[in-house]
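Visitor: After the sequence you'll find the predicted model.
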Amino acid sequence: KTQEESERIIRSTKYAPMGKRGVSISTTVTLFRDYTIEEYTAWANRELMTIVQIESEEGVDNIEKILSVGGIDAIMIGPADMTDDMGIPGQIHHPRVETAFREIIRACNKFGVAPGVHLNNMDDVKKWAAKGMRFITYSYDSKFFKDASKEALHTLRGLPTSK
């Protein structure tokens, strides 16, 4: 929601000099490579993504301050929480929501950060990808199972039965 929260996130997710994350270079963390601490922390700061969620109008209003901290690789919009915070739960096509999405895309592009969103509808994925969303998550596992089950039941119910 705020620049201060963004600063805390970077401090806790990045190694020095960008942040103050604790250092442990166990073999699993380094993918079994021989790194010095300096090599590993430089690699991790460069390669590991820090993704910040924006789920409120306050976050949209502060998006430039949030991004100005540096070290953020992507913004992920949480549309369910955002629309709930706006008092229009679930209305992701509402003009206020679309304005918020566009503002986040604009600010992310200004700061060289990937704008992103979680969507459950492929038409919305296509729409927002065309408008500049570059980090999109689609649907969720239980919806895939539900949709596949519905399609299978529809097919099975249409099969001829023997007498």
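Guide: Looks like it arrived, so ask away.
Visitor: Going by C-alpha atoms from here, please, whenever you check contacts or count neighbours.
Guide: Fine.
Visitor: Regarding this protein, what is its longest strand?
Guide: strand 114-119 (DSSP state E).
Visitor: Next, the angle strand 114-119 makes with the helix or strand following that one.
Guide: With elements assigned by DSSP states H and E, the helix or strand that comes after strand 114-119 is helix 122-130. Calculated by axes from the mean of the first three to the mean of the last three C-alpha atoms, to 10 degrees, helix 122-130 forms an angle of 170 degrees with strand 114-119.
Visitor: the helices in this protein, which residues?
Guide: For the chain, the helices defined by DSSP state H occupy 3-13, 37-47, 57-61, 63-68, 79-85, 95-111, 122-130, 141-157.
Visitor: Second structure for comparison follows:
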Amino acid sequence: MKNLKQKFHTETDIAGAWLSIGHPTVAEVTATEGFDFVLVDTEHTPLTLETVENMSRAVDGADGETETLVRVPSNDPVRIKRVLDIGVAGIMVPMIETADEAREVVDAVTYPPNGIRGVASGRASAYGDDFQEYVENANESIATVVQIETQTGLDNAREIAAVDGIDAVFVGPADLSANLGIFGEWENDRFDDAIERVVTAGEDADVPVGTFVVDPGDIEMRVEQDFDFLIVGKDTNHLSSGNEEVRQRYAETVSQQATPSMSED
């Protein structure tokens, strides 16, 4: 079985699912649906490290080959180290603006002598049972994804994508559009141009580029923009849209039943 890092380098059309609800059941149910990975967001959620660990356990225990990617809040080597010790498949780091920042991410993910990640046993190494094997192989098995979400990041997209050790680049659509002054204008020409710049930077560096889609109706548009992978759907949105659909259908059915039929005397 290929790990997520290998998939980024050898496969296209990888599909992920966005998780922001901090419950293992949500992670487990999602992992049974055939996604290559789930993205557990800790940047814009109150999820604790213990919660993320239990969600990762749920994903690992589900049928299938889904893996866990965690979005950390920032380019903080301490936070990155603690998340990786949980034993997840990789990390995503937001708001990367320069090649130097991208190198700092790679350094934080990588064990010495090539990086600065602290060495200790934990869930990632079966609590020490596989300690030496894990440390020897971790640098080649952890997926490192960086987000481009600002004008500065856009200006440096080629250099960021070309950093050795970056496995994928991710366009954060909400932040990028906001930084460009066109928040939510997904079909704006300036936003299209920005996407094309990042996708081209990825192509030149032979690094896959992905983005996030909430509305299923936008999937075709993003595929046509030549993204290599997508995170499709978000747990909270599935709940919201699903609840709205069934409530509305019930209300319409009751209303139809309550309307007397018109008949001739």
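Guide: Nice, thanks for sending it over. Given the structure is predicted, the values throughout are model-derived calculations rather than measurements.
Visitor: Quick check: TM-score for this pair?
Guide: In this superposition the chains share a TM-score of 0.87, using TM-score structural alignment, normalised by the length of structure 1; 161 aligned residues with a C-alpha RMSD of 2.2 Å.
Visitor: re the thing from before, could you single out the most deeply buried of the helices of structure 1?
Guide: Compared across these, helix 63-68 shows the largest average neighbour count, a mean of 20 (mean count of other C-alpha atoms under 10 Å).
Visitor: Which positions in structure 2 sit opposite it in the alignment?
Guide: Alignment of helix 63-68 of structure 1 against structure 2: residues 157-162, by TM-score structural alignment.
Visitor: And that stretch, how far out from the chain middle?
Guide: 19 Å (C-alpha atoms, centre = their mean, to the nearest Å).
Visitor: same question, stretch 28-47 of structure 1
Guide: The mean C-alpha position of stretch 28-47 of structure 1 is separated from the chain mean by 24 Å, C-alpha atoms, centre = their mean.
Visitor: Stretch 152-170 of structure 2 now?
Guide: So, by C-alpha atoms, centre = their mean, the centroid of stretch 152-170 of structure 2 is 16 Å from its chain's centroid.
Visitor: do the same with stretch 80-92 of structure 1
Guide: 17 Å.
Visitor: what does that stretch correspond to over in structure 2?
Guide: Going by TM-score structural alignment: stretch 80-92 of structure 1 matches residues 174-186.
Visitor: Contacts for that stretch, please.
Guide: 148-151, 188, 191-192 (C-alpha atoms under 8 Å, 6 or more residues apart in numbering).
Visitor: Tell me which two of those sit farthest apart.
Guide: 148 and 188 (17.9 Å; C-alpha to C-alpha).
Visitor: Neighbour count for those two, which is higher?
Guide: residue 148 (28 against 13; other C-alpha atoms under 10 Å).
Visitor: What residue in structure 1 is paired with that one?
Guide: That one, residue 148 of structure 2, aligns with residue 54 by TM-score structural alignment.
Visitor: With residue 252 of structure 2 instead?
Guide: By TM-score structural alignment, residue 252 of structure 2 lines up with residue 158.
Visitor: Counting neighbours, what do you get for that match?
Guide: Neighbour count for residue 158 of structure 1, taken as other C-alpha under 10 Å: 9.
Visitor: coming back round to it: kindly reformat the contacts of stretch 174-186 of structure 2 as JSON lines containing distance to residue 174 of structure 2.
Guide: Converted to JSON lines, the contacts of stretch 174-186 of structure 2 look like this (distance: C-alpha to C-alpha, whole Å):
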{"residue": "148", "distance to residue 174 of structure 2": "11"}
{"residue": "149", "distance to residue 174 of structure 2": "8"}
{"residue": "150", "distance to residue 174 of structure 2": "10"}
{"residue": "151", "distance to residue 174 of structure 2": "13"}
{"residue": "188", "distance to residue 174 of structure 2": "13"}
{"residue": "191", "distance to residue 174 of structure 2": "11"}
{"residue": "192", "distance to residue 174 of structure 2": "13"}
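Visitor: of all those, which comes closest to residue 220 of structure 2?
Guide: Nearest to residue 220 of structure 2, judged by C-alpha to C-alpha, of those is residue 192 at 14.2 Å.
Visitor: quick one, what contacts the closest one?
Guide: So residue 192 of structure 2 contacts residue 186 (C-alpha under 8 Å, 6+ apart).
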